[in-house]
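Q: I need the structure of the sequence given here:
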Amino acid sequence: MRKILKITGIYLLLIILDFSCAPPEHVLINGIEFNSATIKDRKDQREFNNYVETSVFKNDIVFIISENLETVASLNLRLTEKCYATTFAKTYDNSILEESFSLKLNKDFTYGNVLISANQNLFEIPEIRNQISIFQTNQSFGDKIIEFSHSFINDAIFSNEVYQVEFECKTTDNRLFNKVIEVKFEN
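A: Here you go, the predicted structure:
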């Protein structure tokens, strides 16, 4: 019995030392996931909305950018790795630059009686850029959300075909990420 208490005491001491002495983990963004979504449950504060992945846009046009992280430095002994309430804070060694965002469709569409040509960066068209919100969610993974306004949805006319959406962004350490997905717009 004493041996079990000693082993348990040593284990608890190691856990305390692990959490009190270890600096935060350093992580790098080494990739992204890019998905289309719709709002499942709209909250008063958009950061708390719930989203569901979809490939067919009906009422909302939303894209979710998730970061793939790689740990580059950590002194965590990982004695309690499966206990999520005891995870360390992360220090990001790079970050995604919102000003580098590029969003292109492979087919033409009409917005406010103006033809928007295929492969134009929607962020570079001021009339459209003003209809786009970019924000961070307060969900567990802190994804970035690109949401188009209802004004844009009402004024945009898409053909009833499958569109390829190309998203591109850069990080502060000049990594370039590019993802292509297929979506359909229901007018």
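
Q: drop to CA atoms for contacts and neighbour counts, all remaining ones
A: OK.

Q: and the next element down the chain from the longest helix anywhere in the chain?
A: If you go by DSSP state H, the chain has its longest helix at helix 2-21. Once the chain leaves helix 2-21, the next helix or strand it forms, by DSSP states H and E, is strand 25-41.

Q: helices and strands around the following helix or strand past that following strand, which ones?
A: Downstream of strand 25-41, the next assigned helix or strand under DSSP H and E is strand 50-53. The contact analysis (3 or more Cα pairs under 8 Å, 6 or more residues apart in numbering; DSSP states H and E) places strand 50-53 against strand 25-41.

Q: Please provide the structure for the following sequence as well, for comparison with the first:
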Amino acid sequence: MAANNMAHAHPKRRMADEHPSGDPRFKLIDRTLKRYQYQQDALIEVLHTAQEAFGFLENDLLIYVAHQLKLPLSWVFGVATFYHFFSLEPQGEHNCIVCMGTACYVKRAAEIVAALQQHFGIEPGQTTPDNHLSLATARCLGSCGLAPVLVVDGTVLGRETPESALATLFELVGTHADATAATPASTPVSG
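A: As a prediction, the model looks like this:
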């Protein structure tokens, strides 16, 4: 009888809650899906969890989320590309988002972007070759009274200038290139 049981034994089976890839980060996404009971209107929260777990939203993640929420992939992709806080590409160690909304634009946000492009050698949407800094722009960050505004590693900085933005980023990435010592201080905003 023991030999008969051995013939029907299966190799080690995957745990029921383990993702087929074996990547434990999917458990975080699955917990969020369960918390929101797989409701389609939880898409943004699920995408936030996925990006926090993986660092960016690669195509396989978007497909997984679309499948789990029973949404068209085009809808999930549309949401992921509409909001500035989601990224489809790997990001640098530090992230800088420059607001290009009307109030910031009129107060010379484009000059800040140009200075960052010149000094770091990247365009918005790119990451430095050493993966220290990713640069992005956004339509509006909702802090118009503090224009021009940057969000650096999740912290809102208001009343920025090209010099103050460069000084902040040089301090983060350990570069002291052309930052001037007499730059005006940024105004951090809690949020």
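
Q: So after superposing, what's the score?
A: Overlay of the two chains. TM-score (TM-score structural alignment, normalised by the length of structure 1): 0.23; 73 aligned residues with a Cα RMSD of 5.1 Å.

Q: rewinding a little: can you mark which positions in the longest helix of structure 1 are buried?
A: Neighbour-count burial for helix 2-21 of structure 1 flags I15, D18, F19 (criterion: 16 or more other Cα atoms under 10 Å).

Q: Packing partners of that helix?
A: Contacting helix 2-21 of structure 1 under the criterion 3+ Cα pairs under 8 Å, 6+ apart is no other helix or strand.

Q: picking up where we left off before, can you tell me which of the buried residues of helix 2-21 of structure 1 is nearest K104 of structure 1?
A: Nearest to K104 of structure 1 among the buried residues of helix 2-21 of structure 1 is F19, at 45.1 Å by Cα to Cα.

Q: Now do the SS call for A80 of structure 2.
A: The three-state label given to A80 of structure 2 by DSSP: H, G, I helix; E, B strand; the rest coil is helix.

Q: Hmm, I typed the wrong one, I wanted V151 of structure 2.
A: Under the three-state scheme (three-state DSSP), V151 of structure 2 adopts strand.

Q: Not counting sequence-adjacent ones, nearest residue to it?
A: I97 (5.1 Å; Cα to Cα, 6 or more residues apart in numbering).

Q: you'd agree that neighbour is in a strand?
A: Yes - counting by three-state DSSP, I97 of structure 2 is part of a strand.

Q: Tell me how many other residues surround it.
A: 23 (other Cα atoms under 10 Å).

Q: Could you do F120 of structure 2 as well?
A: The tally of other residues near F120 of structure 2 (other Cα under 10 Å) stands at 20.

Q: Over to F34 of structure 1?
A: Here the count is done by other Cα under 10 Å, and F34 of structure 1 has 20 residues near it.

Q: For it, list the residues it contacts.
A: With contacts defined as Cα atoms under 8 Å, 6 or more residues apart in numbering, F34 of structure 1 is in contact with F63, I64, I65, S66, F167, K179, V180, I181.

Q: Kindly recompute the last result at 6 Å.
A: Residues near F34 of structure 1 by Cα atoms under 6 Å, 6 or more residues apart in numbering: I64, I65.

Q: Skipping its backbone neighbours, what lies nearest A156 of structure 1 in space?
A: Distances taken as Cα to Cα, 6+ apart place Y111 nearest to A156 of structure 1, at 4.3 Å, with adjacent residues excluded.
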